[in-house]
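> Give me the fold of what follows.
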Amino acid sequence: MPTTVLAVRGMTCQNCVRHVTEALTEVPGVQSVKVDLAAGTATVEHTTATHEALVAAVEEAGYEA
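Sure thing, here's the model as predicted:
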């Protein structure tokens, strides 16, 4: 299963982590999401989700990817 690691800028707290996790989880084809606040990353395991769709979900949640 493909794994994509996104750099996510703008996260400052666990609430931000929750927002990013929820946004990415809603992308069709996403199997799992792990967001690391300290590293500023989101690791996404997916089947059919594209990189562009993942970035768009993060940006729509109000963060930079």
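> can we go C-alpha only for contacts and neighbour counts from here?
Will do.
> Return the set of buried residues in stretch 46-54.
His46, Ala49, Leu54 (16 or more other Cα atoms under 10 Å).
> Out of the residues you listed, name the ones that lie in helices.
Judged by DSSP state H, helices contain the following of those: Leu54.
> ok, so of the buried residues of stretch 46-54, who is nearest Leu24?
Leu54 (6.3 Å; Cα to Cα).
> okay but that closest one is in contact with Glu26, surely?
No: under the criterion of Cα atoms under 8 Å, Leu54 is not in contact with Glu26, lying 9.7 Å apart.
> now the helices for the protein?
Going by DSSP H, the chain shows helices at 14-25, 51-60.
> One more sequence to fold, the one below, so I can look at both together:
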Amino acid sequence: MSTVTYRVDGMTCGHCAQSVSREVGALAGVTEVAVDLEAHTVAVTGPATESDVAAAVAEAGYTARGAVS
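All right, here's what the predicted structure looks like:
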């Protein structure tokens, strides 16, 4: 399974990171989510598409700016 890292704008605290992790983690097939608050990224392991991740991040109240790796 592949892991893709996305840039996330707007995260400033632990609560932000938890919200993003919870929403992205709820996507079908996602097996791991790792939020890096300092780097403003979320690494997603599983078959989620970029648009799925962007929608989940938006649901949490933030903006995904595309894959960085």
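> Could you quantify their similarity as a TM-score?
Remark: TM-score between the superposed chains equals 0.93 [TM-score structural alignment, normalised by the length of the first structure]; 64 aligned residues with a Cα RMSD of 0.7 Å.
> quick one: Glu59 of the first structure and Ala65 touch, right?
Yes: Glu59 of the first structure is within contact range of Ala65, at 6.6 Å (criterion: Cα under 8 Å).
> Could you tell me how far Gly14 of the second structure is located from Val20 of the second structure?
With distances taken as Cα to Cα, to the nearest Å, Gly14 of the second structure is found 10 Å from Val20 of the second structure.
> Compare these two (neighbour count), which wins?
Val20 (27 against 12; other Cα atoms under 10 Å).
> Verify the contact between the more buried one and Ala56 for me.
Yes: between Val20 of the second structure and Ala56 there is a contact under Cα under 8 Å: 7.5 Å.
> what sits in contact with each of the two?
By Cα atoms under 8 Å, 6 or more residues apart in numbering, Val20 of the second structure and Ala56 have no common neighbours.
> Spatially nearest residue to the most centrally placed residue in the second structure (excluding sequence neighbours)?
Centre of the second structure computed as the mean C-alpha position; nearest residue by Cα atoms, centre = their mean is Val42, 4.1 Å away. If the residues on either side of it in the chain are set aside, Val42 of the second structure comes closest to Val35, at 4.3 Å by Cα to Cα, 6 or more residues apart in numbering.
> quick one: contacts for that neighbour?
Taking Cα under 8 Å, 6+ apart as the definition, contacts of Val35 of the second structure comprise Ala17, Val20, Ser21, Thr41, Val42, Ala43.
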